[in-house]
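**Student:** Structure for this input, please:
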Amino acid sequence: MKLTVTHLGAKECVTGSCHLIETQPGFSNGINILVDCGIAQGDDPELPFDQFPVAPADIDYLFLTHAHVDHIGRVPGLIEAGFDGEIICTHATQALLIPMLRDAMSFSARSEKDVHRLEARIDKLSWGFELHETFALKKGITFKLGNAGHILGSCFILFTFPDEESGNEYRVIFSGDLGCNDTPILPDPDAPESCDLLILESTYGNRLHPDRANRVETLRKVLDKALADNGIVYIPAFSLGRTQELLYELDKMNIKVPVFVDSPLGLEITKIYAELDEFWDEDARKLLEKSDHPFDFKGLYAVEKFQDHQKLLNIKGPAIIIAGSGMCTGGRIVDHLRHGLEDSRNDIIFVGYQAKGTPGRRLIEKKDPVKAAIHTLTAYSAHADQQMLVNWVRSMPQLPREIRLVHGDSEARQALKEKIVSSHSLNNSM
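**Tutor:** Now for the predicted structure:
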């Protein structure tokens, strides 16, 4: 079976993940599989659908590794461009899919009627599958999903393609976004099986995270210092994943100041997380058994209505406000920063990746002078760091014949390549 893999998004940058597998490129009898279809953020490029090598109507399957918008955000546009195939993901991702896409579509020019129509179409096309089981597609192709440990429902995908002429199989793994060990709520990433081609993310390919075991204490120290002058601590946080992790750890810290979650989507996702406790890790389930719900503690307030958000803008500290978006590109955090950046009593804590060209990246790089103090806690990254990525590859029973690095800036990809090559002697395969 002749096969090509083309990277249509996140080939040389971090966001906008989109990858195309063609089993018979140029022929109508082949199977076309798209892995992720995400929105590009910041300065990252985005390929128009009419420039795809295969028309959306000719794509048979769309696999989604997880429900972050830089992996799923263009799914409505793909459907509008003619896609009518099956959408395949884990059960947890399927539960998160519609809320995340509904929010993404709210920033588009679509009418409410169009949004409802697309939601119904996505719901009809999407299917949830179990982890660790092998499922069949057309023409002898199979797939298996493994836990990626990035957010709830995140997976990596093993495809197996038959070669009728040789009688062998060609195995391809897409890592999706790999998470870290010891992430709150989530089980650790699974070890991958062997494959011929590995498509590996490299977001933090040039970094090592601080010790994650001490990150609660690190956050506590930053918060104690920040709140000592009765200021407000703003935490821009992704609605999916990071908001729930922060609530989990603030619950453990027994914070004595009010904590506001000013994110309608974050609140909706938190409710879904609570309903999906069967997918939590053992530690989180034990807390639940002890009646210590990690998303419900004294001093925690949900800010749902826009009127309450406007009132919150004028609150006096000390207080902690968690709001989206995580990269400060939109959402309610923009209003908070507009009100709070010029007050030296206030602090901003970044707990996630900031893409090039985003307001969050500009603040971290101090390109926009502000009076509020700015902190970056990389131990809260949902992405594996360089050593974790190398260890994940090393855990394969046999090394891949080829590795392609995607989903990373050029510096991260180059540093990770050098590290993998020096660790695994893979000079001819990268």
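**Student:** C-alpha only now, for contacts and for neighbours.
**Tutor:** Noted.
**Student:** what's the burial count for residue 295?
**Tutor:** 20 (other C-alpha atoms under 10 Å).
**Student:** Apart from its chain neighbours, what residue comes closest to it?
**Tutor:** Spatial nearest neighbour of residue 295, excluding adjacent residues (C-alpha to C-alpha, 6 or more residues apart in numbering): residue 247 at 5.8 Å.
**Student:** That neighbour should be in a helix, yeah?
**Tutor:** Yes - under DSSP: H, G, I helix; E, B strand; the rest coil, residue 247 sits within a helix.
**Student:** got the contact list for residue 212?
**Tutor:** 182, 379-380 (C-alpha atoms under 8 Å, 6 or more residues apart in numbering).
**Student:** Turn those residues into CSV, including distance to residue 42.
**Tutor:** Converted to CSV, these look like this (distance: C-alpha to C-alpha, whole Å):
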residue, distance to residue 42
182, 30
379, 23
380, 21
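**Student:** what's the closest of the residues you listed to residue 268?
**Tutor:** Closest approach between the contacts of residue 212 and residue 268, by C-alpha to C-alpha: residue 380, at 21.5 Å.
**Student:** Would you write a PyMOL line that selects the buried entries of the contacts of residue 212?
**Tutor:** To isolate the buried members of those in PyMOL, using 16 or more other C-alpha atoms under 10 Å:
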select buried, resi 379+380
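**Student:** and the contacts of residue 212 as TSV, adding secondary structure and distance to residue 168?
**Tutor:** Formatted as TSV, those follow (DSSP: H, G, I helix; E, B strand; the rest coil; distance: C-alpha to C-alpha, whole Å):
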residue	secondary structure	distance to residue 168
182	coil	38
379	helix	42
380	helix	42
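**Student:** what about residue 188, distance to residue 252?
**Tutor:** 20 Å (C-alpha to C-alpha, to the nearest Å).
**Student:** quick one: which of the two has more around it?
**Tutor:** Taking other C-alpha under 10 Å, residue 188 and residue 252 do not tie; residue 188 has more neighbours (18 against 13).
**Student:** Surely that one is in contact with residue 178?
**Tutor:** No - applying C-alpha atoms under 8 Å as the test, residue 188 and residue 178 come out as separate, 9.7 Å apart.
**Student:** Now list whatever residues contact both of those two.
**Tutor:** 148-149.
**Student:** Now do stretch 236-246: everything it contacts.
**Tutor:** 67-68, 151-152, 183-185, 263, 265-267, 269-270, 273, 295, 322-328, 333, 348-352, 382.
**Student:** 6 Å instead?
**Tutor:** 151, 184, 266, 323-326 (C-alpha atoms under 6 Å, 6 or more residues apart in numbering).
**Student:** to compare against the first, here's another:
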Amino acid sequence: MKINHIGAKSCVTGSCHLIQAAEVNLLVDCGIAQGHDPVLPFDQWPVPPATVDYLFLTHAHIDHTGRVPDLIDAGFAGEILCTHATKALLSPMLRDAMSFSDRSDTAVRAMEARIDDLSWGFELYDTFTLKSNITFTLKNAGHILGSCFIQFSFPGGPGSAPTRVTFSGDLGCRHTPILPDPDLPDSCDLLILESTYGDRNHENRADRQAALAKALDHALSDSGIVYIPAFALGRTQELIYELDRINPGVPVFIDSPLGVEITRLYQDMDDCWDKEAKTLKAAGDHPIRFKHLYAVERFKDHRRLLDLKGPAIIIAGSGMCTGGRIVNHLKHGLDDPKNDLFFVGYQAAGTPGRAILEGRTPSKAAIHGLTGYSAHADQQTLAAWVAAMPDPPGEIRLVHGEPKAQTALAKRLNT
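**Tutor:** Okay, the predicted model is just below:
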């Protein structure tokens, strides 16, 4: 068996990993890289895309799925395997990503249909068999709705045991709104583990709602606007949930057509929610729908929102400020000291969000980093997840993290 880390080997975005085993070529994720993270052209891959038999998607975020249309254009015609929820989220996510390419509307629709034909949704916890007797099981990763980690078993030679390989995908944190906690992993011979926050620990998640409420109360006291860059999938819905519990008493705008569409899908997939969210809905308190929450879908309404007078909260993409409507808001709002900018997610090296957070972009607005809202497990959580295996993994390989984070996590794990 041979594993090539085509993307996210020592950076955070562009996740893509190739396994060659038992005459089968298998990919785990095929995402877009952001900022300074490298991209390997398809003609430089270890194998031609046309020879890839299976593509597994751990979840629907673009840094794990965004190159799928280009992979198909490069010749891939194999099966795309993921959870049912990821399959439902995949089409709107990739449609939005393709809208920023040079594809025509007709070409985008054709590619959507092609991806739908190739992709299959699978249940969690059941074991399925691929060709060459390779088996896999998907388990809940707790990162976003539908996210999973993958446990593979590759048959050994005569008289030898199978090789068990686990890909963590992006692991989430415990006590994340709407999402069940990540499942515990089985033992394995090789663990491919994400390390995004391998060098730090988040704020106490149990206290983060109170911290957000306090920060918002202070930020809105001068009738300014709070801007929150957030990815349309996962972070936006998590924020809506928390803001409903806080009830800041000011209008909250989701200024993202994709964010609005994904929120509606989240509302329909309540079978994937955690117990708390289901209980709230059963009691008549819908966890991601509340008074003073407004959807901004049309661009002309977005333009009107740029002249809005506070107090107000505006959630808009993209989460790293690399594009989307948040760019227009920051052009209008960063020069006003009454305004505040809340970062609630990872800002990759080379992105505008990272430059703003590190103070390299001029701003009169106050800048805040709230790490308690990360959708990624921190060092302590990652270490505990590995320690929960019945037997320690034979080998741990760290990916999906910057070198500093990987070094710190390796030291913590004694690898």
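**Student:** quick check: stretch 386-406 of the second structure aligns to which part of the first structure?
**Tutor:** When the first structure is aligned by TM-score structural alignment, the counterpart of stretch 386-406 of the second structure is residues 393-413.
**Student:** Could you pull out the buried residues of the matching stretch?
**Tutor:** 393-394, 399-400, 402-410, 412-413.
**Student:** Show me the residues you listed that map onto helices.
**Tutor:** Members of these lying in helices (criterion: DSSP state H): 393-394, 410, 412-413.
**Student:** Can you name the two of those residues that sit furthest apart?
**Tutor:** Most distant of these, by C-alpha to C-alpha, are 394 and 410, 22.6 Å apart.
**Student:** and after the strand ranked longest in the first structure, which helix or strand comes next?
**Tutor:** Counting residues, the longest strand found in the first structure (DSSP state E) is strand 155-162. Using DSSP states H and E, the helix or strand that directly follows strand 155-162 of the first structure along the chain is strand 169-174.
**Student:** Run through who's touching that next one.
**Tutor:** 156-163, 195-199.
**Student:** at 7 Å what do you get?
**Tutor:** 156-163, 195-200 (C-alpha atoms under 7 Å, 6 or more residues apart in numbering).
**Student:** Please apply the same query to stretch 194-206 of the first structure.
**Tutor:** 14, 170-177, 383-386, 396-409, 411-413, 415-416.
**Student:** among the contacts of strand 169-174 of the first structure, which ones are buried?
**Tutor:** 156-162, 195-200.
**Student:** and the aligned residue in the first structure for residue 110 of the second structure, what does it touch?
**Tutor:** Aligned counterpart of residue 110 of the second structure in the first structure: residue 117 (TM-score structural alignment). Applying C-alpha under 7 Å, 6+ apart to residue 117 of the first structure gives no contacts.
**Student:** of all the contacts of stretch 236-246 of the first structure, which comes closest to residue 225 of the first structure?
**Tutor:** Using C-alpha to C-alpha, these come closest to residue 225 of the first structure at residue 323, 20.6 Å.
**Student:** Show me what the closest one lines up with in the second structure.
**Tutor:** So, by TM-score structural alignment, residue 323 of the first structure is matched to residue 316.
**Student:** Next one: its match from residue 308 of the second structure, what distance?
**Tutor:** Residue 316 of the second structure is 14 Å from residue 308 of the second structure, by C-alpha to C-alpha.
**Student:** and what of residue 71 of the second structure?
**Tutor:** Distance from residue 71 of the second structure to residue 308 of the second structure, by C-alpha to C-alpha: 42 Å.
**Student:** The two - which one has more neighbours?
**Tutor:** Set residue 71 of the second structure next to residue 308 and count neighbours by other C-alpha under 10 Å: residue 71 wins out with 17 against 12.
**Student:** Find the nearest non-adjacent residue to the spatially most central residue of the second structure, please.
**Tutor:** The centroid of the second structure falls nearest to residue 61 when counting by C-alpha atoms, centre = their mean (4.4 Å). Of all residues not flanking residue 61 of the second structure in the chain, residue 233 sits nearest, at 7.0 Å (C-alpha to C-alpha, 6+ apart).
**Student:** same thing with residue 401 of the second structure?
**Tutor:** residue 196 (4.2 Å).
**Student:** Neighbours of the corresponding residue of the first structure for that neighbour, how many?
**Tutor:** By TM-score structural alignment, residue 196 of the second structure lines up with residue 203 in the first structure. The burial metric for residue 203 of the first structure, expressed as a neighbour count using other C-alpha under 10 Å, is 28.
**Student:** Residue 341 of the second structure too?
**Tutor:** With other C-alpha under 10 Å as criterion, residue 341 of the second structure counts 24.
**Student:** swap in residue 165 of the first structure?
**Tutor:** 7.
**Student:** for the one 10 residues further on, same thing?
**Tutor:** As a burial measure, residue 175 of the first structure scores 24 neighbours (other C-alpha under 10 Å).
**Student:** What sits closest to the counterpart of it in the second structure if chain neighbours are left out?
**Tutor:** Using TM-score structural alignment, the partner of residue 175 of the first structure in the second structure is residue 168. With sequence-adjacent residues excluded and distances taken as C-alpha to C-alpha, 6+ apart, residue 168 of the second structure is closest to residue 149, at 4.6 Å.
**Student:** wait, that neighbour sits on residue 143?
**Tutor:** No - with contact defined as C-alpha atoms under 7 Å, residue 149 of the second structure does not reach residue 143; the gap is 9.9 Å.
**Student:** Please enumerate the strands of the stretch 151-300 of the first structure.
**Tutor:** Counting by DSSP state E, counting those that start in this stretch, the stretch 151-300 of the first structure has strands at residues 155-162, 169-174, 197-201, 232-236, 259-262, 300-302.
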